[in-house]
Structure formats: structure tokens, C-alpha cells
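Participant: pasting a predicted model and its sequence here:
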Amino acid sequence: MTVLTRNNVVLSGNPGAPAMVFAHGFGCDQSMWRFVAPAFESTHRVVLFDHVGAGGSDLSAYAPQRYGSLDGYAQDVVQILEALELGPAVFVGHSVSAMIGALAAAQRPDLFDRLVLVGPSPRYIDDEGYRGGFSAAEIDELLETMDDNYLGWSAFIAPVIMGNPGRPELGEELTNSFCRTDPAIARRFARTTFLSDNRADLARVTTPALVLQCREDVIAPPEVGRYVHEHLATSELVLLDAVGHCPNLSAPDQVIDAISAYLSHVAARS
């Protein structure tokens, strides 16, 4: 089994162009980027992949010890970039993959040109002087409900995460995505995600970053986006006129425009 097979890596776009890697969030797979990634195929070598346990990844590669922290997923990203040998990449990470990308970039900055962090959260649980969006009791309840009835939990939480009640088809898509994920792996990934605290790791990231934050997001509220922006050495913050935690599905044009503008500014300055 190769790294590329393990993570179901799919390449498209311009073979001679810089790489742009898209990483999906919890309970999803690479299809969540289908409205965004194609917009960059003329200017970049587009790389899509599935985290182990999701989509078309090799489920036999899942090891609870390796993936008991986000560092295991970050190591996968490093291995993918090493295997592809495409040079420093623009890494676009949604939700938990934003922090996975940040951890990977902190470990191997030579592999990353820019980070685009969509709805990032270094800690989901509130702390003194920090608002993550959830109390410890709320996270405990969320995880207990998931353990008791994963399919029921998925049907309830997905529309809440999506945050677009006027477009129920989006919530249904996310529900279906959750339900396609192996429940045992999903439960472990949820614990790894929602109990993580990577605030101190932000200081280790030297790669320039764009933070994309929706104006309303129950999973990663605007305060979290500002926190990430303020604690990265070099970053820009863009507040999208969008609601919910998945603008790659609900507001893809805004995501495309924000990324394109950021990369254009970078090119103009260089």
C-alpha cells in the first residue's frame, strides 16, 4: 500500500503548475471540494485526498494510536506532499483540517507555500479568556450522544453544522456524508477533534496564512477565527458574508474569490 493509495489521492489540473492541496473536515471526504477545487485547475496542480477512515481511503490503514491526535493526520499530509514531489504547496484545509495543515506546516515548513484555513479552531472548548464555542459539558454530551446513536446524531447535527435551514439539501448531503463514514472511526475522530487543544502550536507556524471565517458559525464562531489570525506570525483574516461551517458547499463562490484574491496579492508582492 502506497501513501497515495492509502489516502485516495486524486490529481487534476495543470501538471506544470504549483500544487494546491485540498483537505476535508470531519465526517466528510474530498467531494466536499467539488465546487471550489475546479476553479484552480488552470493555475495549479490540484491535489485531493481522503483522511484515513473517510471516503475512498484504505480503512485497513487506520490505527487508533496513530490517529489518536491530530499529529497523526498531519504526518499523513507531510507524507503525501513528500510522495508527490510537487514542491511547496498551497494547502487549503477546512475545519479540523485547517489545524491539521497548520501542524504539518509547523513540522515541515519547506513543503508549504501558503495556508488557507477555512473555519479553523485550535480548541473547541471554552477556556478562561478564550471562547471556543462550547462548554466542556456540551462537548461531553455531544460525544456521548454520538456513541449512543451515531446515525441519529448525524441526522440532528449535520443541518446545525451546515447552518443553512433555507437550503435543506445541504444539510442532507452532510448527513449522508457522516453516515457513509465508518461509525467506529468517526467516533474516535470526533474525540480527537473536539477534545484537541492546539492553541500553543499556532506560534510554531511560520507559513503565511489566509483565515476564512463565516460571519455566523456555531462550530467555530468569529472569535475563534480572530484568535487564529492574531496568533499566527503572518496571516490575513477575511470574514465571509456566509453562515454555517461549510462555506465550501454553501458559499463556494465567496471561498473561490477570497482565495484567488489572496494568491493574487501574494503574486503581486513577490
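Facilitator: Thanks, I have the structure now.

Participant: use CA for all of it now, contacts and neighbours both
Facilitator: Noted.

Participant: now do the helices in the chain.
Facilitator: 3-6, 70-84, 96-107, 136-148, 150-162, 168-180, 183-194, 222-231, 247-250, 252-269 (DSSP state H).

Participant: please compare the first structure with the one that follows:
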Amino acid sequence: MDIDRRNNVTVTGNPHGRTVVLAHGFGCDQNMWRLTVPALSSDYRVVMFDYVGSGRSDPSAFSEDRYASLDGYARDVVEVCEALDLHDAVFVGHSVSAMIGVLAADLAPQRIGALVMVAPSPRYIDDEGYRGGFSAEDIDELLASLESNYLGWSAVMAPVIMGNADRPELGDELTNSFCATDPDMARVFARTTFLSDSRDELKTVQVPTLVLECAQDVIAPREVGAFVHQAIPGSTLVTLDATGHCPHLSAPEATNEAITAFLASQA
């Protein structure tokens, strides 16, 4: 299989620098990292890709069975790393990709040497002693709405996820990204994302890890960032002065500064 074509892999930046892999979240694609790439490209080799079912990936590679769990996406990450023969790469994952990165690092520890988790959440549904931000009923309603009218759901939810109501162009961009995704494939990724529980997998992390949370995020409240930080020994938690779930778009300078400072500390 042509992994580069399957996942629309792109490589840019400094070919002699350490490799940084940028992984997008649900409903997005690699274009969401366009404000981060310039901050990295001088010193680092930058790899981006689209998950199958997103962006310009190969839709013929989609398998509902494979992508019904985060393991399927993690295997894609490992296969991208293998195709490029990456070693000791830094995996930067936004939202659900943060957990996909945890799984990928466990599957191929020689490939991934550090993690940056941007607005991560190991479980979106509240549990005893754990606040994920949503009740089970909330998630059931969210998924039912998505499955019955994906375009309508996108128009309503994307601005909520993005936050920054005073900057509607950000919500519009995320809406357009959601709407460009095949509804059937988005349905699978959404169920996989919002019903996942990766809390136990956090204990497997053995690499330096940066956890980036936003001061205000309705999708991943600060209790979640604290949980992730406490669950990963030696991790660093940075709270960005940012609103919403996509700080690499809404607060790129602060996000880039935190990422580059972490990368410099790993040199």
C-alpha cells in the first residue's frame, strides 16, 4: 500500500532537523497546522498527514472495522512513521490525536521519542471521580444529531468547539472543514472519538510529554488537563491564555512558543 498517498503525507522544513509529526483532530485535516509550520520549519523536519476519511486522504482505504477504535488510527500513524523510517520523532497531536499518539508511541517506541498533547482528552464522558465535560446523555444526543444531519450539526457545533465568538471567521473555518468530510466516515470517527476511554493507556507513556490546555475549553475542561498531567509521570503542563479547543488556530503565537520551548528542552 502506498502510505504516502493513503494519508496524503507531506514533508517540509529542515531535512537535517529532528522530525516533528503534526496530527490533526476530528473533522480537521493537516491544513489546520499552517500557522504552526513556519515556527518549526527552520529547525525541524515537519511531517503532516490526513487520517483516512479526512482531508485529501485516499477514501478507498477507509474501513469501518479498522477505524471503529483508536487503535486503527494509531496503526496508521505507525505505518506513516515506518514508511518515512522515522526514529525518535516528536508527535504533536491535537484533541483525539493526542490519545492516538499515546497508542502509537506504545506500539512503536523506537519511532516516537516525545509527545505534545494539544487540548487532549482521554475520556469525554464524566465518570465517578472524573470530569470529562459531558454526561453520557450529552454524548448520545451529540452523536444522534451528527448522524441524522451532519451538515446541520457541523454548522452548530463547530463554532462551539472553536470558541472565540468574537472571531466568527474561526468558527466558519472549522465548519467548512467539518462539512468537507464525508458524513459516513465522519460518523465513524466521531463515535470512535467521543466514546473512547484511554485513561489507562496514559500509564504506558514513557517519553517526555508536554500537555497543552486552554484556559477555557468546553470540549476539554481544565480538570482533564490536570488528569492527563498527573497520569503521565514527568509530564509538563502548560495552560495557554486561550479560549476554545483549537489554540493552534485561535492563539498560534502562544501555542507555537510552548511547543518550540519544549522541543528546545529536548535537544
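Facilitator: Thanks, I have the structure now. Just so we're clear, the structure is a prediction, and the values are computed from it rather than from any experiment.

Participant: would you give the TM-score for this superposition?
Facilitator: Once superposed, chain against chain, the TM-score is 0.98 (TM-score structural alignment, normalised by the length of the second structure); 267 aligned residues with a C-alpha RMSD of 0.8 Å.

Participant: ok so, going back, and among the helices of the first structure, the most buried is which?
Facilitator: Mean neighbour count, computed with mean count of other C-alpha atoms under 10 Å, is highest for helix 96-107 among those, reaching a mean of 26.

Participant: now the angle between helix 222-231 and that one, please.
Facilitator: 10 degrees (axes from the mean of the first three to the mean of the last three C-alpha atoms, to 10 degrees).

Participant: let me have the helices of the first structure in TSV, extended by distance to S57 of the first structure.
Facilitator: Putting the helices of the first structure into TSV (distance: least, C-alpha to C-alpha, whole Å) gives the following:
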stretch	distance to S57 of the first structure
helix 3-6	5
helix 70-84	12
helix 96-107	16
helix 136-148	22
helix 150-162	21
helix 168-180	12
helix 183-194	12
helix 222-231	30
helix 247-250	21
helix 252-269	25
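
Participant: who are the contact partners of the nearest residue to G55 of the first structure once chain neighbours are set aside?
Facilitator: Nearest residue to G55 of the first structure, sequence neighbours excluded (C-alpha to C-alpha, 6 or more residues apart in numbering): D29, at 5.1 Å. Applying C-alpha atoms under 8 Å, 6 or more residues apart in numbering, we find D29 of the first structure in contact with F49, D50, H51, A54, G55, S177.

Participant: got TSV for the residues you listed, with distance to L151 of the first structure too?
Facilitator: Shown next, in TSV, are the contacts of D29 of the first structure (distance: C-alpha to C-alpha, whole Å):
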residue	distance to L151 of the first structure
F49	24
D50	21
H51	20
A54	16
G55	17
S177	11
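
Participant: of those, which are still contacts in the second structure?
Facilitator: Comparing these with the second structure on both residues aligned by TM-score structural alignment, their matches' C-alpha atoms under 8 Å, the contacts found in both are F49, D50, H51, A54, G55, S177.

Participant: so how far is A220 of the first structure from the residue nearest to the first one when sequence neighbours are not counted?
Facilitator: Setting aside the residues directly before and after it, F49 of the first structure is nearest to V9 in space (C-alpha to C-alpha, 6+ apart), at 4.3 Å. Spatial separation of V9 of the first structure from A220 of the first structure under the definition C-alpha to C-alpha, to the nearest Å is 28 Å.

Participant: higher neighbour count, the two?
Facilitator: A220 (26 against 18; other C-alpha atoms under 10 Å).

Participant: tell me who's in contact with that one.
Facilitator: G119, P120, S121, Y124, G132, G133, H245.

Participant: look up how far E85 of the first structure lies from the closest residue to V78 of the first structure other than its chain neighbours.
Facilitator: What sits nearest to V78 of the first structure in space, not counting adjacent residues and going by C-alpha to C-alpha, 6+ apart, is A104, at 6.1 Å. According to C-alpha to C-alpha, A104 of the first structure and E85 of the first structure sit 16 Å apart.

Participant: and what of S69 of the first structure?
Facilitator: Relative to E85 of the first structure, and taking C-alpha to C-alpha, S69 of the first structure is found at 26 Å.

Participant: between these two, which is the more surrounded one?
Facilitator: S69 (18 against 11).

Participant: for the more buried one, what are its contacts?
Facilitator: With C-alpha under 8 Å, 6+ apart, S69 of the first structure has these contacts: T192, T193, S196.

Participant: corresponding residue for the second one in the second structure?
Facilitator: The reference is to T193 of the first structure. Under the alignment (TM-score structural alignment), T193 of the first structure maps onto T193 of the second structure.

Participant: run through the residues that contact that match.
Facilitator: Contacts of T193 of the second structure (C-alpha under 8 Å, 6+ apart): F26, L70, V96.

Participant: which among these gets closest to G17 of the second structure?
Facilitator: Using C-alpha to C-alpha, V96 is the member of the contacts of T193 of the second structure that lies nearest G17 of the second structure, at 26.5 Å.

Participant: what separates the closest residue to the closest one other than its chain neighbours from T19 of the second structure, distance-wise?
Facilitator: In space, V96 of the second structure comes closest to G25 once its chain neighbours are excluded; the distance is 5.6 Å by C-alpha to C-alpha, 6+ apart. Noted for G25 of the second structure: a distance of 20 Å to T19 of the second structure, by C-alpha to C-alpha.

Participant: same thing with H245 of the second structure?
Facilitator: For H245 of the second structure, the distance to T19 of the second structure equals 25 Å [C-alpha to C-alpha].

Participant: and if you look at G53 of the second structure?
Facilitator: Counting by C-alpha to C-alpha, the gap from G53 of the second structure to T19 of the second structure is 25 Å.

Participant: for A226 of the second structure, same thing?
Facilitator: 28 Å.

Participant: quick check: end-to-end length of stretch 106-124 of the second structure?
Facilitator: Stretch 106-124 of the second structure: ends 22 Å apart by C-alpha to C-alpha.

Participant: where in the first structure does it fall?
Facilitator: Residue span in the first structure matched to stretch 106-124 of the second structure, by TM-score structural alignment: 106-124.

Participant: list the buried ones in the matching stretch?
Facilitator: 106-107, 109, 111-124 (16 or more other C-alpha atoms under 10 Å).

Participant: so who does the residue nearest to V78 of the first structure touch?
Facilitator: D71, A74, Q75, V77, V78.

Participant: skipping adjacent residues, who's closest to the third one in space?
Facilitator: This points to Q75 of the first structure. A104 (6.5 Å).
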